[in-house]
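Chemist: here is my input; please provide its structure:
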Amino acid sequence: MDKHDLLRQLSVLAEQHLVSEQEVLQALRQGKSSPSQHGTASRFTEILYYIGGLIIFIGITVLIVQNWEMLNSITRILVTLGVGIAAYVMGVLYMQRKITQNLTTAFFFLSTILLPTGLFITFHEAGFDVETAGTNVVISGILLGTYLASYSLYKRNFFLLFTIIYATWLFFAFTSLLFGGNPILVEWKFYAYRVMITGLSFIFIGYSFRDHERRKMLTGPLYAFGILGFLASTLALGGWRPEQSLVWELLFPGIDLAVIFLGVVFKTRAFLVFGAMFLMAYILKITSEYFSSGFGWPLSLVLLGLVFIAIGYFTYHLNRKYLG
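Modeler: Coordinates of the predicted model:
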């Protein structure tokens, strides 16, 4: 029975009052809302592909570690970079046929693990110091170019995700190359500012993806990692007494409350949850810094507990009212 026959029969049943409009609409809603067994099986199969790729990588790693001294340079490169390139090519080939498209996940995942490892080993065997910022710039640049080109060609979110990851790696490596070792910069603060910039970038990228049909599935993870990095770096820049930064300590509450407000506006649970968590961390930090001596500390702990309860209730209320 095709669609037209089904609609015709449904029309006859409606004329005979054997089926009502409400029953038809209810059946349609149930058909749309109930997850298909095929979709569940497909997700389970994809998880198995990832696990399989990870097991292969572990096997190759054990092989290299156990026989490192016995392997020559060419063999070391072949079993890492060579296998990674081969896995990538196999993923592309399997993607061309619909019946084998699901297998591409395993091969692309395997290549994503092996390619960076293989490049590090290749540069190491070529005599480069793989711990320097310059070498990391070259390796991350190669990987970024590869995955950006792959996304341009195949439009898969997998490639887009790792394009963002490798771009982040390149950003840290390049800024270390330019400013690393500068005596004017405090190393941990330099790192914190870069984490802050990265977090903001993730948030803006996630926001730009929110209405895109294919990319919007990355919005949630980008928001979560972005706001985590942004708030953590902002809190860290406040420092600790006696070397605290009063500017950042005064700015942080406003920044954190703004994050909670944006979580309500954009209906983003990550903003709300992390905003509440870091607000509690900030209050704990301030009380331990300035009220940790004498009778003020026990009283501060009591008040702190009440504040935490209030924040928890406030967060729960916002979550139910605006995001539930």
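
Chemist: going by C-alpha atoms from here, please, whenever you check contacts or count neighbours.
Modeler: Fine.

Chemist: could you pull out the helices for this structure?
Modeler: 3-15, 21-33, 37-66, 73-77, 83-95, 104-125, 133-154, 157-179, 187-209, 219-237, 246-265, 269-290, 296-318 (DSSP state H).

Chemist: dump the ones you listed into TSV; add distance to residue 324 and mean neighbour count as well.
Modeler: Shown next, in TSV, are the helices of the chain (distance: least, C-alpha to C-alpha, whole Å; neighbours: other C-alpha atoms under 10 Å):
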stretch	distance to residue 324	mean neighbour count
helix 3-15	37	12
helix 21-33	18	11
helix 37-66	25	14
helix 73-77	52	16
helix 83-95	39	19
helix 104-125	33	21
helix 133-154	35	18
helix 157-179	28	18
helix 187-209	20	18
helix 219-237	16	21
helix 246-265	11	17
helix 269-290	10	18
helix 296-318	9	14
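
Chemist: second input sequence below; structure requested for side-by-side comparison:
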Amino acid sequence: MNEHTNTTAEADKPLSFDVSEERVTGFLLWAGAISVLLGGVLFVLSDTLSGVSGVAVILVPMVILNMVGAYFWYTQGFNDVARVFIFVGALLFPLFLWILFLKLKIYPPGSEDLGLAITLWSTFTYTTLFIIFKTRLFSLLYPFFGLLAYWFILLKFWADDVSAQSIFLALLFFGIMYMVLGYILDSYDDPTNSRFVDIIGIWTLFTSLALLGLQGHHPFFESALLLLSLAFVFMSFPRKADIFFWAGFSFLLYYIFNMIIEYFASALGWPLALFVSGMLTMGGGMGLLKSFNFKLRIELWPNFKVSFAENFRWKTSKEGGIAIEGKKSSPKFLFED
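Modeler: This is a model prediction of the structure:
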């Protein structure tokens, strides 16, 4: 009876939640930021003003936002507010360059020179702002515009009849460069600030390998994709890097799927590929449990065991088998011989 009464009383309680002053302030700041950005984009698309007046419409709010952000940056307790103003002002910078170069007829519309100038100046600006303010917001911008700048460099300086393989090789080189940059940032800076660099580098690397080895035309790159996928999956355990796992796991599925379709091109190929990929995906999700809150222990034979955790550890064991042990409150799975 008491349980029923308590349940009824809880059900009759009005649904309520607390809204803090910080949440309201943050919502208003970002809502205003989105409005400013949309206004800038719509202005660029409308093409209503010309000459200096068109440049001033973007330049004035960009300068005001950065000045307000700089003021709050040096005011104690307002660093988060300052980052929003500076970030929005920085997002207007490529639009300002677009208007400046077009209105003053510095570059022709739609040319590689226009795209290269905008992306190079934006990459330099965002990299400088990231070094100064050390905010994760700018850690998203400079690697993205760096990728765009690299792409426009390829379009600018390569011949029109360049082969697709050459483009994929250039992207492969870019992915390697970004992975090296991410490693350097991990070593000398906050690892969270290099996350987007790692994402772009890893996925560009895998995508270029997949395109280079597409449909068995280049067995070397197909083999490299398979080995690199497996290496990234296993490296993700000691590093506890979900980016490594999902990149390696996704392209391992792609490799298996592509091989099945290629060598079983009959009507059986597609359902078999879907079945195998689905089973592997379910197995990978079950193995991850709570997003890397686990360690993998492989016991190859009695008295020899390899344990994957934060570091490699060698232990002795009288039992053989494979054990996956969950951390914290995760369930435990044990498979022994």
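
Chemist: superposing both, give me the TM-score.
Modeler: Taking TM-score structural alignment, normalised by the length of the first structure as the basis, the two superposed chains have a TM-score of 0.71; 279 aligned residues with a C-alpha RMSD of 3.4 Å.

Chemist: who are the packing partners of the top strand by length along the second structure?
Modeler: For the second structure, the strand that runs over the most residues, judged by DSSP state E, is strand 294-301. With contacts taken as 3 or more C-alpha pairs under 8 Å, 6 or more residues apart in numbering; DSSP states H and E, strand 294-301 of the second structure sits against strand 304-308, strand 321-326.

Chemist: so who does the residue minimising distance to the centre of the second structure touch?
Modeler: Centroid-nearest residue in the second structure: residue 199, 4.0 Å away (criterion: C-alpha atoms, centre = their mean). By C-alpha atoms under 8 Å, 6 or more residues apart in numbering, the residues touching residue 199 of the second structure are residue 243.

Chemist: and it, what pairs with it in the first structure?
Modeler: Under the alignment by TM-score structural alignment, residue 199 of the second structure pairs with residue 224 in the first structure.

Chemist: residue 186 of the second structure: neighbour count?
Modeler: A count of neighbours around residue 186 of the second structure, defined by other C-alpha atoms under 10 Å, yields 16.

Chemist: with adjacent residues omitted, what lies nearest to it?
Modeler: Once flanking residues are discounted, residue 186 of the second structure sits nearest to residue 194: 6.5 Å by C-alpha to C-alpha, 6 or more residues apart in numbering.

Chemist: so how far is residue 90 of the second structure from the one you found?
Modeler: For residue 194 of the second structure, the distance to residue 90 of the second structure (C-alpha to C-alpha, to the nearest Å) stands at 19 Å.

Chemist: residue 2 of the second structure too?
Modeler: If you go by C-alpha to C-alpha, the gap between residue 2 of the second structure and residue 90 of the second structure works out to 60 Å.

Chemist: equivalent analysis for residue 200 of the second structure, please.
Modeler: 21 Å.

Chemist: likewise for residue 82 of the second structure?
Modeler: From residue 82 of the second structure to residue 90 of the second structure the distance is 12 Å (C-alpha to C-alpha).

Chemist: residues contacting the equivalent of residue 133 of the first structure over in the second structure?
Modeler: Matched across to the second structure, residue 133 of the first structure falls on residue 112, judged by TM-score structural alignment. Going by C-alpha under 8 Å, 6+ apart, residue 112 of the second structure touches 152, 155, 156.

Chemist: okay, the residues you listed in CSV with distance to residue 252 of the second structure next?
Modeler: Shown next, in CSV, are these (distance: C-alpha to C-alpha, whole Å):
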residue, distance to residue 252 of the second structure
152, 30
155, 31
156, 34
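
Chemist: wait, which of those is closest to residue 185 of the second structure?
Modeler: Of all the contacts of residue 112 of the second structure, residue 185 of the second structure sits closest to residue 152, with 25.0 Å by C-alpha to C-alpha.

Chemist: just give the nearest non-adjacent residue to residue 50 of the first structure, would you?
Modeler: Residue 50 of the first structure sits nearest to residue 106 (C-alpha to C-alpha, 6+ apart), 5.5 Å away.

Chemist: just give me the match in the second structure for the one you found.
Modeler: Match for residue 106 of the first structure (TM-score structural alignment): residue 84.
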